[in-house]
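K.L.:
Test case, fold it:
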Amino acid sequence: MLPPALLIVVSTLLSQIVALPTEHGPDQFVIEGPRIQREYENGELPPVENTLGWVDPRLHGGRLLDFTTKRLGEPLNVIISALSDPFILTESGLHTYAKSIGFSKECLGLHYGHVHDADLGDGLGRKPEQLLYRQDYFPVIGTCWESVRGGHHFRAWKQNGTIADSGAWFLGASLEKDSSKNHLIEDDGYNLGRNYIVEQAIAGSHWSGMWWKGDVEWRRGLLEKGSRGVNHDIEQDGLVAILTVVRL
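P.N.:
Model (predicted):
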């Protein structure tokens, strides 16, 4: 069996030819066929569907937009499937994995900004974000620099209610501007934030002696393409990345 370090190198090379949306258009990477719902011409979202490793929140009245205000939300554009390594499905495991892909908890443990709610259709209704991670530019206080400079961040909710206890993590990822711009989301910041996490995941990562590798499946139809109902009126492409992360 190849040592973990060599596996990561091989995985990184292979990741150059697999599923990451680029400026050339993400459609070439979207899984087609019965597992992808078509986009309706009248703008409605496709029917809900049963899935493996996570439950479509719309089955029980939830949605793939969180609640930033009473009527606007930000896209839950990454799902870490419950088919992933069990450790990642715990809070401590997600923390370890987040560190491996370049994120950490907020500067000095202090929360900046508004707390978002999300309804994952799991029977718990709207619940506040459980975790928030910011891009960790350098050791010790790297997320403090993100709070000033801006960068990537994501919020996380676990689907673990009484009617949908998949254990999957639902992430809302985005790229934000610096503090002088009040941390507003960058143009195309939702797509860019999602793509950054996917890029790190499929390239492979490690932290604290643990090595990880992610596979991605792209889903169209869980989110409505465009900016309707989206915070800051920023358009997003409607794609959700389903990550399955395994330990090497």
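
K.L.:
going forward, measure contacts and count neighbours with C-alpha atoms only.
P.N.:
OK.

K.L.:
the strands in this structure, which residues?
P.N.:
In the chain, the segments counted as strands under DSSP state E are 78-80, 103-105, 117-119, 126-128, 131-135, 151-158, 169-176, 205-207, 210-220, 239-247.

K.L.:
Using JSON lines, please lay out these together with distance to D66.
P.N.:
JSON lines is the format used below for those (distance: least, CA to CA, whole Å):
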{"stretch": "strand 78-80", "distance to D66": "12"}
{"stretch": "strand 103-105", "distance to D66": "20"}
{"stretch": "strand 117-119", "distance to D66": "4"}
{"stretch": "strand 126-128", "distance to D66": "9"}
{"stretch": "strand 131-135", "distance to D66": "14"}
{"stretch": "strand 151-158", "distance to D66": "10"}
{"stretch": "strand 169-176", "distance to D66": "8"}
{"stretch": "strand 205-207", "distance to D66": "28"}
{"stretch": "strand 210-220", "distance to D66": "18"}
{"stretch": "strand 239-247", "distance to D66": "14"}
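
K.L.:
wait, which of those strands is closest to F87?
P.N.:
strand 239-247 (9.1 Å; CA to CA).

K.L.:
Sequence B follows; please return its structure for comparison with A:
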Amino acid sequence: MGYTSISPNVLPLDRTLPYIPSILNMFAKSVILIVALLTAAAARLTKKQNTQSSGFNIPLSWNISGNTDGSTSVTDFNVINAVISGNSDSYTLNNIEDYLNALGFAEECFGFHRGNPFYANLNDGQGWFAQQFELRQNIGDNPFGTCLESLFGGNHLRGYQQKSTNAWFLPISKEKDVSDHHDIATNGYNSGRDAFANAAKGSVNYGGKCWPPATVAYEQLYPAYAGAGDTDDDQPYDGQVAIVTVDAPSNC
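P.N.:
Predicted coordinates:
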């Protein structure tokens, strides 16, 4: 019995050569795409590792919302622009309001608060939860200092603790006076954060405790917003978060 050899249908070389540049071009584009995807993934992993080493985990949202489900609108959209790192001294983290008092903040005027709470989701299993405190600038460091802030405007902040790291997330802003309904002042997100960070860089004291200058680093963890339609009261925000690491206080 004889066998017939069947040759594969091979395209002649002279007909193959014209396709080689296109094939190489497609291959090069595929390699570039793969490299870009791997680079982006590595950047995300690096940012996550960097923030974890900084003593906090990335929250579900850097926004705080006036709505319990976290939905935002221009009228209730504020930003978290400072973090007290979970790498800070445990006494400070457990007595955070004492440290904030040392930085020039205090409870609202005679403890009176007007307005609804804001909610944050720190990606730690707590879901969207209400602020744990709201403090105002203690102008003149006297019993009526926060009353003056309520009347004439100044810095104020809210506090939310991340359960998984003990870090404190602080939305800070400079606000206008009571006649302007405490709207965010011009450039108030950036200037409020910077005033807070500058205070933390100095030696401060409160209630018999003296804190050394904190370590402050800025990280670009948020998109930069031009302002109009992007944030509450249409104020710009540069997207930088002040990461503050506080050492143990001494008795003084």
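
K.L.:
circling back: dump the strands of structure 1 to TSV, plus distance to N50 of structure 1 and mean neighbour count.
P.N.:
Compiled in TSV, the strands of structure 1 are given as follows (distance: least, CA to CA, whole Å; neighbours: other CA atoms under 10 Å):
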stretch	distance to N50 of structure 1	mean neighbour count
strand 78-80	15	25
strand 103-105	31	24
strand 117-119	17	23
strand 126-128	21	16
strand 131-135	26	22
strand 151-158	18	24
strand 169-176	16	26
strand 205-207	30	20
strand 210-220	13	20
strand 239-247	14	22
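
K.L.:
contacts for stretch 187-194 of structure 2?
P.N.:
79, 81-82, 155-156, 172-175, 235-238, 242 (CA atoms under 8 Å, 6 or more residues apart in numbering).

K.L.:
likewise stretch 112-126 of structure 2?
P.N.:
Against stretch 112-126 of structure 2 from outside (CA under 8 Å, 6+ apart): 57-61, 63-68, 70, 127-131, 160, 162-164.

K.L.:
tell me which residues in that stretch are buried?
P.N.:
By 16 or more other CA atoms under 10 Å, the buried positions in stretch 112-126 of structure 2 come out as P117, F118, Y119, A120, N121, L122, N123, D124.

K.L.:
That stretch maps to which residues in structure 1?
P.N.:
Counting by TM-score structural alignment, stretch 112-126 of structure 2 pairs with residues 110-124 of structure 1.

K.L.:
again, but for stretch 185-205 of structure 2
P.N.:
Counting by TM-score structural alignment, stretch 185-205 of structure 2 sits on residues 186-206 of structure 1.

K.L.:
on that earlier part again, and of the buried residues of stretch 112-126 of structure 2, the nearest to F144 of structure 2?
P.N.:
Nearest to F144 of structure 2 among the buried residues of stretch 112-126 of structure 2, with distances taken as CA to CA, is P117, at 23.0 Å.

K.L.:
ok, now how distant is V115 of structure 1 from K225 of structure 1?
P.N.:
Distance of V115 of structure 1 to K225 of structure 1, given as CA to CA, to the nearest Å: 24 Å.

K.L.:
do D117 of structure 1 as well
P.N.:
21 Å.
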